[in-house]
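[1] For reference, the sequence and a predicted model appear below.
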Amino acid sequence: MEQLGIEGAWVDTPRVFADSRGSFHEWFKGAAFHGSTGQEFGLAQANCSRSARGTLRGIHYAEVPPGQAKYVTCVSGAVLDVVVDIRTGSPGFGTWEAVRLDDTTHRGLYLSEGLGHAFMALEDDSTVVYLCSQPYAPQREHGINPLDPALAIDWPDGLVPLLSEKDAAAPTLEEAGRLGLLPSFEACGAYRRGLVGSV
């Protein structure tokens, strides 16, 4: 696994074994994950979403603690997957990184608790599956508008973003900060250290 520039985010490019019958790859291995990240990943929920070309989902995150870490891959089609550092007090606050996930490279993206997550479908019927460390809890879930001009995420040209009403009405990063909705870098680190200490 390769650590991204945003602390708490990694990308994994697996070895794919292909022949005339198709292909096989291991898209998540707990021991290898722990060896690369030093973190444990407790699976609480697995999600699957299918999206039309141009669909833009996110930026989503959960309150910390406990937050919701995610391990994301695209099993059909292609998406531009984006991780956003929304943790107040973080050296990288307000920065983002994009990774293409598709059914050719089979890369996976891991996001620690407290990071924002969004993706845009680059093809019709793009299917994303993701493992979550905590179950969905509506009262702890929040969003930031993925078209926030201050974030200036470089979404692909030529695609008209298709957003849910909820995502389109989400606050900007600055507004979410003023409302006290953002996780802190310190709280995220303390929670992560507590998890490691409890293993």
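    Ah, there it is. Residues are numbered from 1 along each chain as shown.
[2] contacts, neighbours, all on C-alpha from now
    Will do.
[3] looking at this, A187 is in a strand?
    No: A187: not assigned to a strand; according to DSSP: H, G, I helix; E, B strand; the rest coil it is helix.
[4] Run through who's touching stretch 36-49.
    Applying Cα atoms under 8 Å, 6 or more residues apart in numbering, the contact partners of stretch 36-49 are 1, 10, 30, 33-34, 69, 127-136, 195-196, 199.
[5] next one: stretch 157-169
    The contact list for stretch 157-169 (Cα under 8 Å, 6+ apart) reads 53-59, 120, 143-146.
[6] who wins for neighbours among those?
    Tallying neighbours with other Cα atoms under 10 Å puts P146 at the head of the contacts of stretch 157-169, with 30 neighbours.
[7] ok, and the closest non-adjacent residue to that residue?
    Of all residues not flanking P146 in the chain, I59 sits nearest, at 5.5 Å (Cα to Cα, 6 or more residues apart in numbering).
[8] Give me the three-state assignment for the one you found.
    I59 carries the three-state label strand when classified by three-state DSSP.
[9] I'd guessed it sits against A118; true?
    Yes: under the criterion of Cα atoms under 8 Å, I59 makes contact with A118 at 4.5 Å.
[10] can you map out the strands along the chain?
    Counting by DSSP state E, residue ranges of the strands within the chain are 2-3, 9-12, 17-19, 22-24, 45-51, 56-62, 70-76, 78-84, 96-102, 108-111, 116-121, 126-132, 141-143.
[11] is it possible to export the ones you listed to a markdown table including distance to E174?
    A markdown table is the format used below for the strands of the chain (distance: least, Cα to Cα, whole Å):
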| stretch | distance to E174 |
| --- | --- |
| strand 2-3 | 27 |
| strand 9-12 | 22 |
| strand 17-19 | 45 |
| strand 22-24 | 44 |
| strand 45-51 | 28 |
| strand 56-62 | 14 |
| strand 70-76 | 24 |
| strand 78-84 | 13 |
| strand 96-102 | 15 |
| strand 108-111 | 22 |
| strand 116-121 | 14 |
| strand 126-132 | 27 |
| strand 141-143 | 12 |
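[12] Got another one to weigh against that:
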Amino acid sequence: MNLEPTKIPGCVVVRPERHADDRGHFARTWDGAVLAEAGLNGVVAQCSVSYNAAAGTLRGMHYQAAPYEEAKLVRCTRGALYDVCLDLRPGSPTFRQWHGETLTAENGVALYVPEGCAHGFLTLEDATEVFYMISAPYAPDAGRGVRWDDPAFGIEWPAEVRVIHPRDAGYPWV
């Protein structure tokens, strides 16, 4: 797997190296040692799946407050989505900046979202499924979020938001 840095420190695009033969292909999608070598958190405490029935479904922008921060590796296993990492670390040189990446079942690309960053995505196809590998157990009392459309961040979503949970739509402006 290849790690490609983004402008957000610690946020990397993970591109699998596919080894193909007449059966199809094989690719490594997680390697804790490779992540640790790159200074990233290689621990997996839990894995989760999100199924989204309709294109235009937005989930986010979510994060866990200190001391329960979590890193995530996000991969699309069916359909397509636009995945966003938003830097909310006050001391970061990219504070309030974001990186977006198109993840599809076909391209196999994943996005690593480091601790202290919010995460969200917009589905681009019906029946999109997302697989998460997460570095820390979910702590419900530490769950937080920011508005997906806050002009303070200027996230450029590639399609119209048609489905959003009231909680995500109701997060406060910065």
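    That came through, no problem. Keep in mind that this is a model prediction, so the values were computed, not measured.
[13] follow-up on the earlier one: adding distance to F41 of structure 1, write the contacts of stretch 157-169 of structure 1 out as CSV.
    Shown next, in CSV, are the contacts of stretch 157-169 of structure 1 (distance: Cα to Cα, whole Å):
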residue, distance to F41 of structure 1
R53, 31
G54, 31
T55, 28
L56, 26
R57, 23
G58, 22
I59, 22
M120, 25
G143, 23
I144, 25
N145, 28
P146, 27
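[14] Is there a neighbour count for the alignment partner in structure 2 of P149 of structure 1? I'd like the number.
    Matched to structure 2 by TM-score structural alignment, P149 of structure 1 sits across from P151. For P151 of structure 2, the neighbour count with other Cα under 10 Å is 10.
[15] Please identify the residue in structure 2 that aligns with P14 of structure 1.
    Match for P14 of structure 1 (TM-score structural alignment): P16.
[16] Hmm, its match is touching N2, no?
    Yes: counting by Cα under 8 Å, P16 of structure 2 does reach N2; the two are 6.2 Å apart.
[17] okay, those two: which has more neighbours?
    P16 (18 against 14).
[18] what sits against that one?
    By Cα under 8 Å, 6+ apart, the neighbours of P16 of structure 2 are 1-2, 27-29, 108-109.
[19] The residues you listed, buried ones only, as a ChimeraX selection?
    To isolate in ChimeraX the members of the contacts of P16 of structure 2 that are buried, counting by 16 or more other Cα atoms under 10 Å, one can use:
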select :29,108,109
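[20] Shared with structure 1, which of the contacts of P16 of structure 2?
    Here is what carries over to structure 1 from the contacts of P16 of structure 2, by both residues aligned by TM-score structural alignment, their matches' Cα atoms under 8 Å: 27-29, 108-109.
[21] how long is stretch 97-113 of structure 1 end to end?
    One end of stretch 97-113 of structure 1 to the other measures 16 Å (Cα to Cα, to the nearest Å).
[22] okay, it sits on what stretch of structure 2?
    So stretch 97-113 of structure 1 sits over residues 99-115 in structure 2, by TM-score structural alignment.
[23] Can you list the buried residues in the matching stretch?
    For stretch 99-115 of structure 2, by 16+ other Cα under 10 Å, it's 99-100, 102-105, 108-115.
[24] Report the central residue of structure 1.
    H117 (3.8 Å; Cα atoms, centre = their mean).
[25] Spit out the contact partners of that one.
    58-61, 81-84, 111.
[26] picking up where we left off before, which residues touch the match of stretch 97-113 of structure 1?
    6-8, 10-16, 40-41, 69-86, 119.
[27] could you redo the last one with a cut-off of 6 Å?
    The contact list for stretch 99-115 of structure 2, computed with Cα atoms under 6 Å, 6 or more residues apart in numbering, reads 10-15, 69-85.
[28] Likewise for stretch 55-63 of structure 1?
    Residues outside stretch 55-63 of structure 1 that contact it (Cα under 6 Å, 6+ apart): 68, 116-121, 140-144, 146, 161-163.
[29] What range does it cover in structure 2?
    Matched against structure 2 by TM-score structural alignment, stretch 55-63 of structure 1 falls on residues 57-65.
[30] which residues does Y51 of structure 2 contact?
    Contacts of Y51 of structure 2 (Cα under 6 Å, 6+ apart): 128-129.
[31] how close does G91 of structure 2 get to G116 of structure 2?
    To G116 of structure 2, G91 of structure 2 is 11 Å away according to Cα to Cα.
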